[in-house]
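In: Next input, structure requested:
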Amino acid sequence: MSDSARETRRARQVQTVQAQPHSVQAPPRPVWVPAVRVLAGVAAALFLAVFFVWPILAMLVRGVMGEGGGLDASRFLTNLSAARTWRVAWQTVWLAFAGTAASVLFGVPLAFVLYRLEFPGRRVARAAAMIPFVLPTVVVGGAFRALFDPAGPYGALGLSQSNAAVVCAMAFFNAAVVARTTGTVWEKLPPHEEAAATLGASPARAFLTVTLPELVPAIAAGASLAFLFCATSYGLVVTLGTPGYGTLETEVFIQTTTFLDLPAAAVLSLLQAVIVLVAIWVSGIATRRTEVGLKLGSRRARRPGRAAIPAVAMTLIFVVGLVAAPIISLIVASFHRGGAWTVANYVDLVTPGTFNAGVTPAEAMVNSLRIGAEAALLALAVGLLVVVAAVRPARSGFGRWCQRLLDAGALAPLGISAVTLGFGIFITLRLRVSEPSMLIPVAQALVATPLVVRAVSPTLLAIDLRLREAAATLGASPWRVMATVDLPAMWRGLGVAAGFAFAISLGEFGATSFLATADSETLPVLVAKLLGRPGSQNYGMAMAAAVVLAVLAGLVVLLSDMAGDVQRAGDVLERAPHGMERNQRA
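Out: Modelled structure (predicted):
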């Protein structure tokens, strides 16, 4: 066949295809593909209904039950109107406000340094700024207890086991959250303050009159998130000595374990839930108001000048005085006993017989790793079921309503304190199962599931639908499309999700403190127990165990960083309370 004949034949083939544009189509989607999404949604909904909705509702009902088992509103009102209830509630609120104020005080200058100034290693510094946020609460509590101990660096201040120590620890955790929420907006604002400076305004006046009003929504979003985390700092308050009346979470634990007053504990849990839900609602409103700022163009960072001295000074005070000092104090205290340097605290962790109740520290470490792995796998499984079922809108109105309900249910554990969740599981399921310790990974998985959903759903949404259609056109089955298109794209999100689910489970303390039995205590529970016992040996072992827990959590974050990055993980942690972005494509 000559070349001209081949060209003529090819032209006829092209004309035939153009004349019949719909003759070649992707194979129809199998009817069982929607059924897979439905089954995934049903499985996730059943898990959430049994282990989250039922315990929470049962806890609320317990608050209005009388001694005979019937409803008794008068008992509920009596517990609600008790003077101690409102003293504890007030201390919870004002501690959260004080911790939020301290977080904003240090977080805004930190945002300026990290997002508006140019210096070597800025990206590394941004990633490192999120590390305090992922440390277990008992580790941070132990660090600040060593810092404010009468023999510690800040012992002369007389703030040991005080509310001020709790507020400082809250700022340690949440200043980076405020900095990240504010900084991502600050670096995208137009250069209005430069125009004000051109007109003769001083740097301070330009900031107060131009930049600060533009940053108010972002600061409010970060502050509301900080308030949410400060209001649920159970581990910090317990390890720092439960100053004053304590908080609603510590009071729930006391009423449950000491006074066995479950109705009173239910009322306190209800108040705690209301505070947290209001904080999430305010945070959602404030975050939506920052979206306009986030759509603006980026600005080049500038070199530090005289105008940056106040922000740099505040950042140095925070980093040195409230970040580095507690960690160094914790490490130093772990190598001290009786005023002398020693490694006995670490040796005692692995020496049988040094701990005369429950599990040994070495056994608690093994329990933490095992339970953390189980919780992470369970959280990944439930999170993936939610993502598969709800991340892409259904075609029917009823289906979309079910998806929204599943979304809300998956993210709802963020709106409930871990102590409240643990208490609910305690009164509903702990006596109904043959092995109560199996409930610990379930509770920890519930805490981690919202973060798994937030880490995985954006990567799945980012996959171009045309890739799936092309694979289906070439004859790939839905399972092969998932294996060759979806999973490779989701791998990074899965790595971040698995790492942070494991890290959260490893340091979880609130729910675990209700559910742990004598032979299933985890390392955070053991650290708190050691800190509550007198004696230099118990204190030194607590410091050493806290260092070990911090190292384990750091290794988990490092491994997660290999799959994703700390910057991405920071986005996951900060935006988790606001729900999943939904895909609007058909």
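In: Please count neighbours and contacts with C-alpha atoms only from this point.
Out: Noted.
In: Now that A364 has come up, it's in contact with V527, right?
Out: No. Applying CA atoms under 8 Å as the test, A364 and V527 come out as separate, 9.7 Å apart.
In: For stretch 187-202, buried residues please.
Out: Across stretch 187-202, burial judged by 16 or more other CA atoms under 10 Å covers 187-190, 193-194, 196.
In: circling back: A364 and V527: which has the busier surroundings?
Out: V527 (26 against 23; other CA atoms under 10 Å).
In: The more buried one and A390: what is the separation?
Out: 39 Å (CA to CA, to the nearest Å).
In: Ok, M65 next?
Out: Counting by CA to CA, the gap from M65 to A390 is 37 Å.
In: ok, those two, which is more surrounded?
Out: Neighbour tally, M65 and A390, criterion other CA under 10 Å: the higher count belongs to A390, 26 against 18.
In: Who are the contact partners of that one?
Out: 41, 403-404, 406-407 (CA atoms under 8 Å, 6 or more residues apart in numbering).
In: Would you point out the most distant pair within those residues?
Out: Farthest pair in these (CA to CA) is G41 and R404. Separation: 11.1 Å.
In: Flag every buried residue along the one helix or strand R180 maps to.
Out: Assigned by DSSP states H and E, R180 belongs to helix 163-186. Residues 163, 165-186 are the ones in helix 163-186 that count as buried (16+ other CA under 10 Å).
In: one more to line up against the first:
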Amino acid sequence: MRRLAYVVLAAFPLAVLAVFFLLPVGGMLQRGVWPDGRFDPGSVLEVLARPRTARVVWLTVWTSTLATALSIALGLPAAYVLHRLRFPGRSIVRALTLVPFVLPTVVVGVAIRQLVAPSGVLGFLGVDGTPPAIVFGLVFFNVAVVIRTVGAAWEGLDRRPGDAAAALGARPWQVFRTVTLPALRPALVAAASVVFLFCATAFGVVLVLGGAHYSTVETEIYYLTVDYLDLPAAAALSLVQLVAIVVLLVVAARLRAVPDPTVRRSLAAPTRPGRADLPALVVTALVLVAVAAPIAALVVASFRVDGSWSLAAYRALRDSGHASAADGAGGGLFLVPVTEALSNSLAIAVDATWMSMLLGTTVAVLVTRRVRTRAGRITRGGFDALFMLPLGVSAVTLGFGFLITLDQPPVDLRSSPLLVPIAQALVALPIVVRTLVPVLGGVDDRQRQAAASLGAGPIRTLLTVDLPILWRPLLAAAGFAFAVSLGEFGATAFIVRPDTPTLPVFIFRLLEHPGPLNYETAMAGSVVLAVLTAAVILVVERLRVPLIGAW
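Out: Sure, this is the predicted structure:
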């Protein structure tokens, strides 16, 4: 009976994944390999043989590799300072370093662009609209992944081996190289894998900073679909990207095991900074400056209109969609004002959050149940990996799949208001699962058995044993899913309706169409979106649940 209940419970998320993920991705694959209704792998090779495709792939590879290396180099010292040292305001600083990772990618691109523009603080570098600006944006976005992933592992390291090496005369660098670094290697490799994955599938950052001239695979799929209507070529490129990302995801998954059961680690007590910590403190300070500078530049730009301080851009948020084209402020671009786009974003994010929480909690419960047979463990691991696939498929590919598959019976959702929330829920789903799995896996099954032996039913056991442990991670997962959905741009850009745009889409359209107040209004909208996202994450951080560390 219990096994049947698990099968029935698993059927629900599997059905959702099949319809809203496997079907769209399968439709995308069909367009790439069966372009004219017959099997033709040569069409993929033809796309790959194009000179522009080679440039796009090479740009994707080297910018992702360089951004990953820089994220590791900057994030490793910061992880040590923020997770192993004690100083006033440490929790606030840790929360602030997480904010860039959850900022909408369009906002990140706008913030970096404002900083490196000819009129910006770093304008003298002349990197506006070039690959170095893209790399800067990718590092800005992903350094938090390294800090949290490596920092969570560093907190749990036993100090005694390092102390013993120091007592035997090893210098601090020798202790780090011979003792600490080998212990951190799995976390470092895992962080590097995830960062490279995020860099290779970055969309909004590259779209804003590189444009059509410096396009990665992700943005090239977008241009092939939207600007050139070359769906077979876009599908072929998506297929190549999908294969490469899934291979990387499999490698990363081998470094992560579902706990069965999780052994609770004792966190090492932080120590006061010493003289030997000065280099790490300097690097951490540079990371904080690099994080704060683009956001500060964005805020300043939102209050500057025609060289003067003004609130005109914020006032324009109320009427951008209703002004005439000559009036500027987005006139003629949309059917609604920016404030309504923000309302759409909030409503969609709420729907996407409850959807991802419903699916994610169900999946987390299933992949943390105790199994005693090898076949059961293999099945559970496969089930867990299956629901990590949305992490390995770019949001652009997912939105593209929605565009070409969910437009005819029996699944015709092109006009449904639920289409965008469903796409955003699938993007947030892996984050929800990875946040809840470590906590659920750490619940001692003996507590449930004791409650059952005292006559508690399944619901009473859930309320008395699991819920007191799970409520904080549930709130944290919901907050993180809400923030991710609020700023999602890749899939949404394909399927959002013109009369119900989200705020990230609205911001990008304003940037695409120069005009009076358009740029300043985009800055103001970006600030509003950044403040909302940062506020949600700062609240989540107060729950003290390791979000990214779960990866």
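In: of all the contacts of A390 of structure 1, which comes closest to L316 of structure 1?
Out: D407 (41.0 Å).
In: Next up, identify which helix or strand the counterpart of that closest one in structure 2 is on.
Out: Aligned by TM-score structural alignment, D407 of structure 1 pairs with D384 of structure 2. Secondary structure assignment for D384 of structure 2, by DSSP H and E: helix 374-386.
In: So what touches that helix?
Out: 253, 258, 363, 366-367, 371.
In: Check stretch 238-253 of structure 2 too.
Out: 28-29, 32, 189-190, 193-194, 197, 217, 221, 385, 389, 392-394, 397.
In: again, only using 6 Å
Out: The contact list for stretch 238-253 of structure 2 (CA atoms under 6 Å, 6 or more residues apart in numbering) reads 29, 190, 193, 392.
In: The first one: helix or strand, and which one exactly?
Out: So the one you mean is L29 of structure 2. Judged by DSSP H and E, L29 of structure 2 forms part of helix 23-33.
In: ok, then the element right after that helix?
Out: helix 42-48.
In: Have a look at how far, on average, that next one is from structure 1.
Out: Superposing on structure 1 and averaging over aligned pairs (mean CA distance after the TM-score superposition for structure 1), helix 42-48 of structure 2 comes out at 2.1 Å.
In: which residues in structure 1 does that helix match up with?
Out: So helix 42-48 of structure 2 is aligned with residues 74-80, judged by TM-score structural alignment.
In: thinking again about what came up before, so which of the buried residues of stretch 187-202 of structure 1 are in helices?
Out: Judged by DSSP state H, the subset of the buried residues of stretch 187-202 of structure 1 located in helices is 193-194, 196.
In: Please report the distance of the residue most central in space within structure 1 from M130 of structure 1.
Out: The residue lying closest to the centre of structure 1 (CA atoms, centre = their mean) is L573, at 4.8 Å. In this view, L573 of structure 1 and M130 of structure 1 are 10 Å apart by CA to CA.
In: Mean deviation, the longest helix seen in structure 1 versus structure 2?
Out: Assignment by DSSP H gives helix 83-116 as the longest helix of structure 1. After superposition onto structure 2, helix 83-116 of structure 1 sits on average 1.5 Å from its aligned residues (mean CA distance after the TM-score superposition for structure 1).
In: Tell me the helices and strands packed up against that helix.
Out: Packing contacts for helix 83-116 of structure 1, counted by 3 or more CA pairs under 6 Å, 6 or more residues apart in numbering; DSSP states H and E, involve helix 163-186, helix 212-230.
In: nearest to L268 of structure 1, of these?
Out: Here helix 212-230 is closest among those (CA to CA), at 16.8 Å.
In: rewinding a little: so which other helices or strands are in contact with the helix holding L29 of structure 2?
Out: Counting by 3+ CA pairs under 6 Å, 6+ apart, helix 23-33 of structure 2 packs on helix 231-253, helix 395-405.
In: so how many other residues sit close to L260 of structure 1?
Out: 12.
In: just the one 5 residues further on next, same as before
Out: Neighbours of A265 of structure 1 under the rule other CA under 10 Å: 29.
In: Quick one: map it onto structure 2.
Out: Using TM-score structural alignment, A265 of structure 1 sits opposite A234 in structure 2.
In: Please enumerate the strands of the stretch 251-400 of structure 2.
Out: 304-305, 308-309 (DSSP state E, counting those that start in this stretch).
In: Of these, which stretch is the most buried?
Out: Mean neighbours per residue, mean count of other CA atoms under 10 Å, is largest over those for strand 304-305, with a mean of 16.
In: So which residues make contact with that strand?
Out: Counting by CA under 6 Å, 6+ apart, S310 sit against strand 304-305 of structure 2.
In: what range in structure 1 does it sit on?
Out: The aligned range for strand 304-305 of structure 2 is 336-337, by TM-score structural alignment.
In: Report the distance from the matching stretch to the chain centre.
Out: When distances are taken as CA atoms, centre = their mean, to the nearest Å, stretch 336-337 of structure 1 is centred 34 Å away from the chain's centroid.
In: Check stretch 64-71 of structure 2 too.
Out: For stretch 64-71 of structure 2, the distance to the chain centre is 16 Å (CA atoms, centre = their mean).
In: Stretch 450-467 of structure 2 now?
Out: On CA atoms, centre = their mean, the centre of stretch 450-467 of structure 2 falls 35 Å from that of its chain.
In: And stretch 526-542 of structure 1, by the same measure?
Out: For stretch 526-542 of structure 1 - counting by CA atoms, centre = their mean - the centre lies 27 Å from the chain centre.
In: Check which residues of that stretch are buried.
Out: 526-528, 530-532, 537-542.
In: ditto for stretch 264-277 of structure 1
Out: Of all the residues in stretch 264-277 of structure 1, those buried under the rule 16+ other CA under 10 Å are 264-273, 275-277.
In: In CSV, list these along with distance to V17 of structure 1.
Out: CSV is the format used below for the buried residues of stretch 264-277 of structure 1 (distance: CA to CA, whole Å):
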residue, distance to V17 of structure 1
A264, 75
A265, 72
A266, 70
V267, 71
L268, 71
S269, 67
L270, 66
L271, 68
Q272, 66
A273, 63
I275, 64
V276, 61
L277, 58
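In: How many residues are close by the residue nearest to M490 of structure 1 when sequence neighbours are not counted?
Out: Leaving aside its chain neighbours, M490 of structure 1 sits nearest to T459 (5.5 Å; criterion: CA to CA, 6 or more residues apart in numbering). If you count neighbours by other CA under 10 Å, T459 of structure 1 ends up with 17.
In: With G70 of structure 1 instead?
Out: So G70 of structure 1, with other CA under 10 Å, has 10 neighbours.
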